[in-house]
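Chemist: Sequence below, structure please.
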Amino acid sequence: MKADPQPTIGSTELQQAVEQAVRRLQQGGLVAIPTETVYGLAADASNQKAVQNIFSAKGRPADHPLIVHLAAPSMLDASLANRSDAWFKLIAPWVRDLPEEAMRLVETFWPGPLTLVLKKDKHVLSAVTGGQDTIALRSPDHPVAQALLQAFGGGLAAPSANRFGKVSPTRAADVSAEFSDQADLLILDGGDCIVGIESTIVDLSSGTPVLLRPGAITPEQIEQQTGVRVLQAGARADSDKVTPRVSGSLKAHYAPNTPLRLYAAGAALDCISQYPDTKSHVALVVWESEQMRDPQVLGASHIHQIPIPEQSDLFASRLYRLLRDLDDHSWELIVMPEPPMGQEWDGVRDRLQRACFGSGPPVSNHVSS
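Modeler: Here you go, the predicted model:
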């Protein structure tokens, strides 16, 4: 396995790393790439065998759709002065219907952590869409990912670069550790991911925009900046229609190997006390302003406090890194505070709830939806 030193944008090292990655992708291989959300395991979205290699490497169910990543048009087609026309030219080959609302979201939030689900064009591989008639598209806001996409000249299917259901990677080292048995995996090191959780997913395939996965971009922000109202899943009038399957929608996902539980405000010790068999090595995650001074805690040598930021964006950017680091230190139990209410916290709340459900040794956790 090769994890390249983090290249400087515009440097010869980056150019060489991108060229090597393009060759690997053209040959049907896999490349781990950085994005602003998490690291992705990328393959040529038009190559059936390459796409199937993603599922094999991750242990991912074949009916679980992938997100196709596209280059931004700024350098892709300089001949189109109108940015909207440039985006349309880029997206149109992948879809058979592109609603006006979708273009408003694209023009406002792409490149960025927003995935759109649309009706797919007939040429799109069924393996990419999990056998559905919809496709998920986004353009990542990361200079290394964009350099690769523009050099490659096509779409890249790229789910998170981890074993299916486990904690997503936000550092190149995470990918190396996850796929330590695959020595030939090429990893582009783009530094730590800034957003830290997967993209927001909005379904526009049935006329009414519906939120399928919360993330850093909230429905409130979308409506404020574009006028497009995004409903919660099940809130639309035609909610009896089948909702497209999307990445990260299983009840158990993003899960550490260590049992993970959430505690309500002021109830950390009550939460820990529910696990009397845990005699040592409890990781107690607390808000930075609320580190405990209680002698009952300080005197419990088996409880170790780890502070975490109280700002939703900082919390999100550090969440997966924290879970992976705690997993590496043989804790018997991880307890974390329940996120506050509010759309800005919905993304991390969603990830934590799924992580709790799937956490712990494989024999004891739940892996179905």
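
Chemist: rest of the way, CA atoms for contacts and neighbours
Modeler: OK.

Chemist: any idea which helix or strand comes after whichever strand or helix holds Ser84?
Modeler: Under the criterion of DSSP states H and E, Ser84 resides in helix 83-91. With elements assigned by DSSP H and E, the helix or strand that comes after helix 83-91 is helix 100-109.

Chemist: ok, and what's touching the next helix or strand after that following helix?
Modeler: As assigned by DSSP H and E, the chain's next helix or strand after helix 100-109 is strand 114-119. Contacts of strand 114-119 with the rest of the structure, by C-alpha atoms under 8 Å, 6 or more residues apart in numbering, involve 67, 95-98, 102, 133-139, 199-205, 217.

Chemist: can you give me the angle strand 114-119 makes with helix 100-109?
Modeler: 160 degrees (axes from the mean of the first three to the mean of the last three C-alpha atoms, to 10 degrees).

Chemist: what's the helix or strand following strand 114-119 in contact with?
Modeler: Scanning forward in sequence from strand 114-119 by DSSP H and E, the next helix or strand is helix 126-129. With C-alpha under 8 Å, 6+ apart as the test, helix 126-129 has contacts from 45, 48, 51-52, 62-68, 132, 135-136, 157.

Chemist: quick one more, to check against the first:
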Amino acid sequence: MSGATSGGSTPQSLVINEAAQALRDGRLVAFPTETVYGLGADARNPQAIQKVFTTKGRPSNHPLIVHIASPGQIDQAQIDWVSVLAPWARDISEDALKLIQAFWPGPLTLVFKKDKRVLSEITGGQDTVAIRSPAHPIAQELLQQFQGGVVAPSANRFGKVSPTSAADVRSEFEDNADVLVIDGGDCEVGIESTIVDVSNGDRAILLRPGVITPKEILAKTGVQVYSPGEVADTNVHPESLPRVSGSLKAHYAPTTPLRLYAPGRVLDALTEFPDTKSRVAVAVWDSESSLGDDGHPSVQLEEVEVPSDSNAFASRLYRTLRDLDEQGWDLILFPEPPAGEEWDGVRDRLQRACFGSGPSFRSHDSN
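Modeler: Sure thing, here's the model as predicted:
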């Protein structure tokens, strides 16, 4: 696999020019976004898109997100987003434009009715398409150089822990010479974007939580975002909502078994898994005192501090999971995230990671 870095003797602009040409040539480019590293391909090239699915081992009916450049305008309010989105989306509502003006570029993906030119390989055969404009400067420069849409799911094997550094990407695809990697340092946000469905025009629906919460959206735009459960009593049925990335029950998962424990209940979590061997990594809040000796003599516990601030926790979640997964523990225990919307994104990722974790996680897919 060829690696390009933003440091050293190669100026970053040359690296990005090379990457944009690689995309035009139908190759895959792994690049940093503010959320996680994406595995990018030309969104107009069916063969390149197929490479994304094959390289990741991703089911072909699983839709992809199209990443687009934000026009280089100082004043967001002056950007004509309708014409920017025209090649990809139709029926763009006033509410959608409010969300775009408030949060793009940024970790918010919007689902629209798709334009007829959008390839069905991207949408999983649906009549909707998911789009975002990432905030990372390298991602923006690459998209502007390429001058087109780029599909970019997380740059890792399907179902596994998402990568937040170039080294993570290289370790995932070390046997693949067709992936060009741009090193843009560590990702700031650390979990995938919030996804909101704006395709039916009259109400916005949360399809995947992230660091941008419905509360923040309401405060900044006045747009009410509903959960799928809240719209069940109207003409929108949750099962008819678009399928989106990261919505499978098992996802973001380490090979080591991962479980959540309730406050003060580490011992309960251990006794619940009697087949667990002796070495257990326990994540503890940085705001709490050490677990101390919890009276489980046959288990060697090692504590790992995790931030009690939701954004800091999100930023370090995948890094921590990857590092612990490589250290050969028999079990990883994480504290249940507190109640509150700002924790919904990491709660979602941890629950899916727990369900998919362990060496035999592929067997969960059919359950």
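
Chemist: Gln327 of the second structure pairs with which position in the first structure?
Modeler: With TM-score structural alignment defining the correspondence, Gln327 of the second structure maps onto His329 in the first structure.

Chemist: circling back: filter the contacts of helix 126-129 of the first structure down to the buried ones.
Modeler: 45, 51, 62-68, 132, 135-136, 157 (16 or more other C-alpha atoms under 10 Å).

Chemist: buried ones in the longest helix along the second structure?
Modeler: Using DSSP state H to define each element, the second structure has its longest helix at helix 310-325. Neighbour counts over helix 310-325 of the second structure (16+ other C-alpha under 10 Å) mark 310-311, 313-319, 321-322, 324-325 as buried.

Chemist: before we move on, what about stretch 328-338 of the first structure?
Modeler: Quick answer for stretch 328-338 of the first structure (16+ other C-alpha under 10 Å): Trp331, Glu332, Leu333, Ile334, Val335, Met336, Pro337, Glu338.

Chemist: Tell me, how many residues neighbour Arg203 of the second structure?
Modeler: Look at Arg203 of the second structure: counted by other C-alpha atoms under 10 Å, it has 18 neighbours.

Chemist: Next: Leu218 of the second structure.
Modeler: Counted with other C-alpha under 10 Å, Leu218 of the second structure comes out at 13.

Chemist: Compile the buried residues of stretch 328-338 of the first structure into JSON lines and extend it with columns for distance to Asn365 of the first structure and secondary structure.
Modeler: Compiled in JSON lines, these are given as follows (distance: C-alpha to C-alpha, whole Å; DSSP: H, G, I helix; E, B strand; the rest coil):
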{"residue": "Trp331", "distance to Asn365 of the first structure": "17", "secondary structure": "coil"}
{"residue": "Glu332", "distance to Asn365 of the first structure": "14", "secondary structure": "coil"}
{"residue": "Leu333", "distance to Asn365 of the first structure": "14", "secondary structure": "strand"}
{"residue": "Ile334", "distance to Asn365 of the first structure": "15", "secondary structure": "strand"}
{"residue": "Val335", "distance to Asn365 of the first structure": "16", "secondary structure": "strand"}
{"residue": "Met336", "distance to Asn365 of the first structure": "18", "secondary structure": "strand"}
{"residue": "Pro337", "distance to Asn365 of the first structure": "21", "secondary structure": "strand"}
{"residue": "Glu338", "distance to Asn365 of the first structure": "20", "secondary structure": "coil"}
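
Chemist: Lys51 of the second structure maps to what in the first structure?
Modeler: Under TM-score structural alignment, Lys51 of the second structure pairs with Asn53 in the first structure.

Chemist: On the three-state scheme, its match is what?
Modeler: helix (DSSP: H, G, I helix; E, B strand; the rest coil).

Chemist: where's the equivalent of Ser171 of the second structure over in the first structure relative to Asp325 of the first structure, distance?
Modeler: Here Ser171 of the second structure is matched to Ala177 in the first structure, going by TM-score structural alignment. Applying C-alpha to C-alpha, to the nearest Å, the value for Ala177 of the first structure to Asp325 of the first structure is 12 Å.

Chemist: swap in Ala42 of the first structure?
Modeler: 24 Å.

Chemist: do Pro259 of the first structure as well
Modeler: 14 Å.

Chemist: can you pull out the helices in the first structure?
Modeler: Under DSSP H, the first structure gives helices at 12-26, 48-58, 73-76, 83-91, 100-109, 126-129, 143-152, 172-178, 219-226, 268-273, 295-298, 312-327, 343-358.

Chemist: Thanks again, I'm all set now.
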